[in-house]
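1. predicted model and sequence below, questions to follow.
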Amino acid sequence: MKKTIYIIIGVSVLVVLTVLFFVFSGSRLFKSSAWESGKHINFFVKFGIADEEEVRAKVQSTYQQLFFGNEMTQRLFYETADGDGFISSIDSRDIRSEGMSYGMIIAVMMDDKDTFDKLWTFAKNRMQHQDGEKKGYFAWQLRNEAPYVMLDPYSAPDGEEYFVMALLFAGKRWGNGSGIYDYETEANDILHAMVHKEPSRTISPMIDPEHKQIVFSPNPPAAGFTDPSYHLPAFYELWVRWAKEDNELWNEVARVSRDYFTLAAHPETGLFTEYASFDGKPYKVSFNSSSHLSAFDSFRVIQNIAVDHLWFATDERAVEAVNKLLGFYAAQPTIVAVYSHDGKPKVNYGSPALVAMNAVGATISTEDFAKRFVEELWAQPTPAGRWRYYNGLLHMLGLLHVSGEFKIYGNPELRE
């Protein structure tokens, strides 16, 4: 009798401990981070939505449509008469450092060196300042027709961040060439400019020296606040490991960004605003009526939080942040693109880009509704038509992350 009781007690304790493990380990249901394990999970397969072959086919067909599809209605990538190429923002008829750097990092993940080099050649020769106080920085906006004149010489630092990461991944995956194709040297040169730019009344570093945060733009006064979606702790972690200098700084910037996600999230909704002060408060500006709202830039924050956790799993607050934000969206009768910080809808339309980013967030969620967000991305058609630039690029990034095809090239543990 006593033996039976001891067995029952032992089994009960084991069950309780198992439950507690899964509760407190949160997203560590994936057992170890991508950096530790070298494994990137295919969540479409994990959730039972599709098999490996179907996922590979969808990723490939989406890339083919967005980069090489119909010139009028589908593609974003265009070649110039000189043989280089660019990503076009169709609706605004311009070329942006954001889109160029996204295009490059997508090309690395798709193992398309030819397209990568065409994009990098264009960005290096036509967008990057080669002299003057802006040397090393990229103009964020060019006209999308020859001769591709600069519309705004100032920078949007998310472009620089993605240029750096794309170049480092390219060097790790394909090896470095010479000249501008010495990818890792080019990446380190950009990092140096971002940190060590001599400040003046008209220019500043991209990392605020006091707050250790990425700035909205390195031209005062736009350097006095930030954009939460520019905070990329997963990238900073890799720069701690791979950059030629300032490694301790990047470690601190990563830590500050993780803390910042807690500061900038609304305590009830979990939403982020497009722009925010360095202490996380919504920041209103005259040139963007949505700056103090949760809108288009804000879509990307959940991706940044989730990717950091998938890759490094250093901060369990990431799971709580994603659960709260997706919980807000799951409770909405219809998910729209723009909300006030406290969750009041401001428009009556949704966004494919938001669908894609929420699916990335769902990869670390511990809630039952997580699968719904991954299913919505799987069911979403590849964006086409006038609004395909932002929607299409984030749709592609979402597919790469959720399918496990956005990999840490250069990780010695990587299993391809």
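-> That came through fine.
2. going forward, measure contacts between C-alpha atoms and count neighbours the same way
-> OK.
3. okay, helices next: where are they in the stretch 251-400 of the chain?
-> Applying DSSP state H, counting those that start in this stretch to the stretch 251-400 of the chain gives helices spanning 301-312, 317-330, 352-362, 370-379, 388-403.
4. for residue 145, find the nearest of those.
-> Residue 145 sits nearest to helix 388-403 of all these, at 16.0 Å, using C-alpha to C-alpha.
5. which residues touch the nearest residue to residue 260 once chain neighbours are set aside?
-> Leaving out its chain neighbours, the residue that sits closest to residue 260 by C-alpha to C-alpha, 6 or more residues apart in numbering is residue 280, at 6.7 Å. For residue 280, the contact set (C-alpha atoms under 8 Å, 6 or more residues apart in numbering) comprises 260, 263-265.
6. 10 Å - rerun?
-> 225-228, 259-266, 272-273 (C-alpha atoms under 10 Å, 6 or more residues apart in numbering).
7. distance to residue 286 and neighbour count added to these, as CSV?
-> Formatted as CSV, those follow (distance: C-alpha to C-alpha, whole Å; neighbours: other C-alpha atoms under 10 Å):
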residue, distance to residue 286, neighbour count
225, 14, 23
226, 15, 26
227, 15, 29
228, 18, 30
259, 28, 14
260, 24, 17
261, 24, 23
262, 26, 17
263, 24, 16
264, 21, 23
265, 22, 23
266, 22, 21
272, 19, 34
273, 15, 32
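8. closest to the centroid, which residue in this structure?
-> Per C-alpha atoms, centre = their mean, the C-alpha nearest to the average position across the chain is that of residue 304, at 5.1 Å.
9. what's the local residue count around the closest residue to that residue other than its chain neighbours?
-> In this structure, residue 304 finds its nearest non-sequential neighbour in residue 232, 5.7 Å apart by C-alpha to C-alpha, 6+ apart. Each residue near residue 232 was counted by other C-alpha atoms under 10 Å, and the total is 23.
10. against residue 19, how distant is residue 232?
-> Per C-alpha to C-alpha, to the nearest Å, residue 232 is found 32 Å from residue 19.
11. quick check: the gap between the closest residue to residue 122 other than its chain neighbours and residue 120.
-> What sits nearest to residue 122 in space, not counting adjacent residues and going by C-alpha to C-alpha, 6+ apart, is residue 84, at 5.6 Å. Counting by C-alpha to C-alpha, the separation of residue 84 from residue 120 is 8 Å.
12. neighbour count winner among the two?
-> Using other C-alpha under 10 Å as the criterion, residue 84 and residue 120 rank with residue 120 on top: 25 against 19.
13. give the contact list for the more buried one.
-> By C-alpha under 10 Å, 6+ apart, the neighbours of residue 120 are 84-86, 100-101, 103-104, 126-127, 163, 166-167, 180-181, 183.
14. this is the comparison structure:
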Amino acid sequence: MRRVRAPLVLVAVLSVAVATVLALVVTGRSPDRDAPPTAAPSTDPSRSGTALPAGPDLAARFVDAYVDADGRVVRRDQGGDTVSEGQAYAMLLAVAADDEDTFDRVWGWTRTNLARPDGLLSWTWADGAVVDANSAADADVDAAHALVVAGERFGRPDLTGAGKTLATAVLDHETAETSLGRVLLAGQWAKTEPYRVNPSYSAPAAYAVLGRATGDARWAQVADGDRAVLGALLDQAPLPPDWAQVRSDGTVDAMPPPGGGDVAYGLDAQRIAVRYAASCDTDDRALVGRLGGAVPTASSDVRGVYDLGGTARVDWQHPVALVSAAAVSDAEGASGAAGQLLRAAADLDTRASTYYGAAWAALGEDLLEDPTTLGITCREQETR
């Protein structure tokens, strides 16, 4: 057996120790826990929410309540920090409302404070600086989507160019090839196998918009790969999980969140129905229909968290859960029920508003009732 001299062992140990200390100093987190935790809350909004004035303009209400004058979106009910997801939500809502001023403010703050050297966006900012430089792929996709639509709507080639650049960075750094196809990863930090994915980050309608804008065939590949992942998860259980992992051989497994917790169909996963119901692909919408037998769609029965078999784990409701139920109804062709659920989501957020609930009450209205506001034109004749 080959022997290693003691001095070399000492050098190796010291090197590992130095690297660990540097990782903690630079990132504030252990190097084996570099994944951003979920941005979705996990508590009853009635305990942390704030009453807001009632009004039909949900996008404007979100901007008034959560967007500062400089364009920073503040999670006021979650410690006052900012995440790239929230910046992207505000950009989508601003372009849907034809609000160029708000769009410029939000994108300007985002570009100045969150841009990474690889073209992606840092995930978390607080107290004047980025505190987690890892990326979150849903924010990057949503921001790129908003930018290319804004560029066309406002006649702004600078925005179109920024959207294309961000879209290419997503494909280069936040996707991976598997036997199921190319899949969207949870972020640049998930680039090693087994690949961590958050199924609710998948946005097939946005992929179509970005594919048209960039001419990059990889967006269609991601749509196919993500659809295959979601289908595999639904073959394993009636409801998809908040988090999962995918191996290059196509093996898909439900997983707990990176920061710990239970496998569940929670406030992350409930976005899946909304994003897929907005898709132009009938196969995507058919996947949403598969959720209908596992969770209730009557507004009084909807709950915030379920296990993957469809048993409610909490008694409280949340706007995103109601919007998700609306998406299921929409995919099943029950437009009246979908409209009632969207109104219930808006009413709940009026009584106890939270950053996440307000964002999805407004986004659900745009994606399900008038997706053309977000450049999704293929379903123009289907929407109400």
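-> That came through, no problem. Nothing here was measured: the structure is a model prediction, and the numbers come from that model.
15. tell me the residue in structure 1 aligned with residue 93 of structure 2.
-> In structure 1, the residue equivalent to residue 93 of structure 2 is residue 106, according to TM-score structural alignment.
16. what's the neighbour count on its match?
-> Residue 106 of structure 1, neighbours per other C-alpha under 10 Å, totals 22.
17. again with residue 122 of structure 1
-> 20.
18. translate it into the numbering of structure 2.
-> Counting by TM-score structural alignment, residue 122 of structure 1 corresponds to residue 109 in structure 2.
19. all strands for structure 2, in order.
-> Counting by DSSP state E, structure 2 has strands at residues 82-83, 124-126, 129-132, 175-178, 181-184, 195-197, 243-246, 252-255.
20. can you pull the buried residues of stretch 98-114 of structure 1?
-> By neighbour count on 16 or more other C-alpha atoms under 10 Å, the buried set for stretch 98-114 of structure 1 is 98-110, 113.
21. quick one: the residue nearest to residue 304 of structure 1 and residue 372 of structure 1, what's the gap?
-> 26 Å.
22. equivalent analysis for residue 251 of structure 1, please.
-> The value you get for residue 251 of structure 1 to residue 372 of structure 1, if C-alpha to C-alpha is used, is 35 Å.
23. ok, residue 386 of structure 1 next?
-> Relative to residue 372 of structure 1, and taking C-alpha to C-alpha, residue 386 of structure 1 is found at 27 Å.
24. go on, residue 238 of structure 1?
-> Using C-alpha to C-alpha, residue 238 of structure 1 is found at 31 Å from residue 372 of structure 1.
25. comparing those two, which shows the higher neighbour count?
-> Taking neighbours as other C-alpha under 10 Å, residue 238 of structure 1 and residue 372 compare with residue 238 leading, 22 against 15.
26. that one reaches residue 168, doesn't it?
-> Yes. At 9.4 Å, residue 238 of structure 1 counts as touching residue 168 under the criterion of C-alpha atoms under 10 Å.
27. quick check: closest non-adjacent residue to residue 149 of structure 2.
-> Of all residues not flanking residue 149 of structure 2 in the chain, residue 375 sits nearest, at 6.0 Å (C-alpha to C-alpha, 6+ apart).
28. what's the residue nearest to residue 260 of structure 1 aligned with over in structure 2?
-> Per TM-score structural alignment, residue 280 of structure 1 is aligned with residue 252.
29. tell me the contacts of residue 176 of structure 1?
-> Applying C-alpha under 10 Å, 6+ apart, the residues contacting residue 176 of structure 1 are 167-168, 170, 182-185.
30. got the residues you listed as a markdown table, with distance to residue 59 of structure 1 columns?
-> Formatted as a markdown table, these follow (distance: C-alpha to C-alpha, whole Å):
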| residue | distance to residue 59 of structure 1 |
| --- | --- |
| 167 | 22 |
| 168 | 23 |
| 170 | 19 |
| 182 | 28 |
| 183 | 25 |
| 184 | 27 |
| 185 | 30 |
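31. distance of residue 100 of structure 2 relative to residue 153 of structure 2?
-> 9 Å.
32. oops, could you answer that again for residue 293 of structure 2 instead?
-> In terms of C-alpha to C-alpha, residue 293 of structure 2 sits 39 Å off from residue 153 of structure 2.
33. with neighbour numbers in mind, choose between these two.
-> residue 153 (17 against 12).
34. show me what the more buried one aligns to in structure 1.
-> Structural alignment (TM-score structural alignment) places residue 153 of structure 2 against residue 173 in structure 1.
35. ok, its match touching residue 109?
-> Yes. Using C-alpha under 10 Å, residue 173 of structure 1 makes contact with residue 109 at a distance of 9.2 Å.
36. mutual contacts of those two, please.
-> 408-409.
37. among the buried residues of stretch 98-114 of structure 1, which one lies nearest to residue 148 of structure 1?
-> residue 100 (13.6 Å).
38. run through the residues that contact the closest one.
-> 77, 85-89, 106, 116, 119-120, 122-123, 127, 140, 159, 162-163.
39. from residue 91 of structure 2, how far off is the match of residue 122 of structure 1?
-> Taken as C-alpha to C-alpha, the span from residue 109 of structure 2 to residue 91 of structure 2 is 11 Å.
40. between these two, what contacts are shared?
-> With C-alpha under 10 Å, 6+ apart, residue 109 of structure 2 and residue 91 have common neighbours residue 71.
41. picking that back up, what's near enough to touch the residue nearest to residue 304 of structure 1?
-> 158, 161-162, 214, 253-254, 257-258, 301, 303-305, 307-308.
42. residue 264 of structure 2 too?
-> Residues counted as contacts of residue 264 of structure 2 (C-alpha under 10 Å, 6+ apart) are 239-243, 254-257, 305-310, 312-313.
43. what does it align to in structure 1?
-> Matched by TM-score structural alignment, residue 264 of structure 2 corresponds to residue 293 in structure 1.
44. tell me where the stretch 101-250 of structure 2 has helices.
-> Per DSSP H, counting those that start in this stretch, the stretch 101-250 of structure 2 carries helices over the ranges 137-153, 157-173, 204-214, 218-236.
45. tell me what angle the last one forms with helix 157-173.
-> Our comparison of helix 218-236 of structure 2 with helix 157-173, counting by axes from the mean of the first three to the mean of the last three C-alpha atoms, to 10 degrees, yields an angle of 50 degrees.
46. so how far is residue 290 of structure 1 from the aligned partner of residue 373 of structure 2 in structure 1?
-> Alignment note: residue 373 of structure 2 maps to residue 407 in structure 1; criterion TM-score structural alignment. Residue 407 of structure 1 sits 33 Å away from residue 290 of structure 1, going by C-alpha to C-alpha.
47. same deal with residue 299 of structure 1?
-> Residue 299 of structure 1 is 13 Å from residue 290 of structure 1, by C-alpha to C-alpha.
48. now swap in residue 169 of structure 1 and tell me
-> From residue 169 of structure 1 to residue 290 of structure 1 the distance is 33 Å (C-alpha to C-alpha).
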